[in-house]
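**Student:** sequence first, then the predicted structure, then my questions.
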Amino acid sequence: MERDEIKELHFISSIENLESILRRGILSHDKASKINHKSVALEDVQDRRRGKRVPNGDLLHSYANLYFHARNPMMYYLVSNGHDDLIVVRVSPAVLDLPDTVLTDGNCASEGTRFYPSPEGLAMLNSELVFARYWTDTNYWPIREKKRARNAEVLVPSLVPSRYISGCYVDTLDKRTRCQAFDDLPAVRIRKEIFFR
């Protein structure tokens, strides 16, 4: 993957968390667990992530996690299971240069996912898989690998400061209106295709 392929990074959240995100930033799982928020995390996935460490020894839950693109298997699962309050927070790729940021070539909860230092680890990521529009296949193992890679992550220690937030994507006019009520949210756009609509 080349750096110039990354126009922005994404964070999937409930719209109910937007005020907190704009005030506090995008928090790690550990930090978010200490405040009132509406989690969209899948508990079975969080169970696999709990206790897992990145190569430097820090716990995975001590990192805020972003996706290279939110139109991914996680979003598909959430939408398919009735989550109608989702938004995608857009984040500047400048976070790739924050100290101790880590890249993964797939979902952190999956076996076989590799971790790399950012930004030099971008060279190890397969952009065709990470940015693939579809991850279907006629065979089980290729589907599994494509889904894993499509959920590649950027892990930022502790939190992503709100100054890196460049806007958000929504799928309805109502959500756009709610997001536009925040003066410090630069750009709000409707992008239904990200939400599989």
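**Tutor:** Yes, it's here.
**Student:** when you work out contacts or count neighbours from here on, use the C-alpha atoms and nothing else.
**Tutor:** Will do.
**Student:** and stretch 55-70, what's buried?
**Tutor:** Using 16 or more other CA atoms under 10 Å as the burial criterion, the residues of stretch 55-70 that qualify are 59-70.
**Student:** list the buried ones in stretch 109-129?
**Tutor:** For stretch 109-129, a neighbour-count test (16+ other CA under 10 Å) marks 109-110, 114-119, 122, 125-127, 129 as buried.
**Student:** mind listing what's buried in the longest helix along the chain?
**Tutor:** Longest helix in the chain, counting residues (DSSP state H): helix 140-150. For helix 140-150, a neighbour-count test (16+ other CA under 10 Å) marks 145-150 as buried.
**Student:** can you name the next helix or strand after that helix?
**Tutor:** Downstream of helix 140-150, the next assigned helix or strand under DSSP states H and E is strand 153-157.
**Student:** which outside residues touch whichever helix or strand comes after that next one?
**Tutor:** Downstream of strand 153-157, the first helix or strand assigned by DSSP H and E is strand 159-160. Outside strand 159-160, the residues that touch it by CA atoms under 8 Å, 6 or more residues apart in numbering are 25-28, 63-64, 95.
**Student:** swap in 6 Å and give it another go.
**Tutor:** Applying CA atoms under 6 Å, 6 or more residues apart in numbering, the contact partners of strand 159-160 are 25-28, 64.
**Student:** now which of these would you call buried?
**Tutor:** Buried among these (16+ other CA under 10 Å): 25-28, 64.
**Student:** take the residues you listed and keep only those in helices.
**Tutor:** Short answer: the buried ones among the contacts of strand 159-160 have none in helices (DSSP H).
**Student:** any chance you could map the strands in the protein?
**Tutor:** 9-14, 26-27, 63-67, 86-91, 102-104, 115-117, 153-157, 159-160, 165-170, 188-190 (DSSP state E).
**Student:** also this one, for the comparison:
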Amino acid sequence: MNTAQKQHPQNRQQQLSLAVENAGFGTLKHMTHASNLENILKHGLQSHGNRFQQKDISNQTVNDRRSRRDPHFNRSLHDYVPFYFNPRNAMLYKAQNEFDDRIIILGYSPELLLQNEILVTNGNAACDDTLYSKSFNYLFEIDWDMVFSTSWCQGGVYDNERKQKMMSETLIPAPQGIGKHYLRTIYCQTEQIKSIIEKHFSLGHINVVCDASLFF
């Protein structure tokens, strides 16, 4: 294979693998309350406000703005399942302050990006200046150093642009839910929550990991 072929693989799976490697996010991350896990495993990961949801962790003010329609497929943002590339962002900070160690992060296979009518954004999808793309190749254009910032305060100065970029996301249409065969890892804050999940559920291929570095 020549250099040009390596840089521009023809196979979509190869293209996606290269894009994910370039970005460095591993899995697509969705944060939720631990009480929602049972129904997620049974019925798949659903879009906002579904009938299986036990605990809503969303910010209502931000969520009201997500009733807008996307510029490519004219769907309400609420009709998609949202995933973050960097879950350690402002939404997680608020959710942890409210629900503490009951917040878990679900890591899903990037192969979800091969589905039709997905969206990739360069910031929080609810923000007016966020750009949308309907191709996972947009991953090559995102400023990943900004996305994976450790804080939206730099030198004691609040940086709203950085805060929004840290919430860059992908939106996946899933009218029937996203099945657990795409779920790779459940990230927990404490060994106690990890132990409870492992004892309560038969998880098969799904790993349960205590990774404090993903949380505040």
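**Tutor:** Cool, got the structure. All of these numbers come straight from a predicted model, not from anything done at the bench.
**Student:** for residue 88 of the first structure, state which of the buried ones among the contacts of strand 159-160 of the first structure is nearest.
**Tutor:** Using CA to CA, residue 26 is the member of those that sits closest to residue 88 of the first structure, with 11.8 Å.
**Student:** still on that earlier bit, make JSON lines from the buried ones among the contacts of strand 159-160 of the first structure and add distance to residue 38 of the first structure to it.
**Tutor:** Output for these, formatted as JSON lines (distance: CA to CA, whole Å):
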{"residue": "25", "distance to residue 38 of the first structure": "15"}
{"residue": "26", "distance to residue 38 of the first structure": "13"}
{"residue": "27", "distance to residue 38 of the first structure": "13"}
{"residue": "28", "distance to residue 38 of the first structure": "14"}
{"residue": "64", "distance to residue 38 of the first structure": "16"}
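**Student:** quick one: buried residues of the lengthiest helix in the second structure?
**Tutor:** For the second structure, the helix that runs over the most residues, judged by DSSP H, is helix 12-23. Under the neighbour-count criterion of 16+ other CA under 10 Å, helix 12-23 of the second structure has 15-20, 23 buried.
**Student:** cool, and stretch 181-199 of the second structure?
**Tutor:** For stretch 181-199 of the second structure, by 16+ other CA under 10 Å, it's 182-189, 193-194, 197.
**Student:** end-to-end on it?
**Tutor:** One end of stretch 181-199 of the second structure to the other measures 20 Å (CA to CA, to the nearest Å).
**Student:** same question, stretch 12-30 of the first structure
**Tutor:** By CA to CA, one end of stretch 12-30 of the first structure lies 17 Å from the other end.
**Student:** what do you get for stretch 74-90 of the first structure?
**Tutor:** Start to finish, the residues bounding stretch 74-90 of the first structure are 16 Å apart (CA to CA).
**Student:** for it, which outside residues touch it?
**Tutor:** 9-15, 165-170.
**Student:** if we use 7 Å, what do you get?
**Tutor:** 8-15, 70, 165-170, 195-196 (CA atoms under 7 Å, 6 or more residues apart in numbering).
**Student:** where's the spatially most central residue of the second structure relative to residue 201 of the second structure, distance?
**Tutor:** Centroid check for the second structure by CA atoms, centre = their mean gives residue 83 as the closest residue, at 2.0 Å. Residue 83 of the second structure is 23 Å from residue 201 of the second structure, where distance means CA to CA.
**Student:** and residue 83 of the second structure, what's its match in the first structure?
**Tutor:** Residue pairing (TM-score structural alignment): residue 83 of the second structure is matched to residue 66 of the first structure.
**Student:** now residue 136 of the second structure
**Tutor:** By TM-score structural alignment, residue 136 of the second structure lines up with residue 119.
**Student:** next: residue 120 of the second structure.
**Tutor:** Residue 120 of the second structure maps onto residue 103 of the first structure when the alignment is built from TM-score structural alignment.
**Student:** neighbours of its match, how many?
**Tutor:** Neighbours of residue 103 of the first structure under the rule other CA atoms under 10 Å: 29.
**Student:** my guess is it meets residue 113, correct?
**Tutor:** No - applying CA atoms under 7 Å as the test, residue 103 of the first structure and residue 113 come out as separate, 10.2 Å apart.
**Student:** between these two, which contacts overlap?
**Tutor:** With CA under 7 Å, 6+ apart, residue 103 of the first structure and residue 113 have no common neighbours.
**Student:** measure residue 95 of the first structure to residue 114 of the first structure for me?
**Tutor:** On the measure of CA to CA, residue 95 of the first structure and residue 114 of the first structure end up 19 Å apart.
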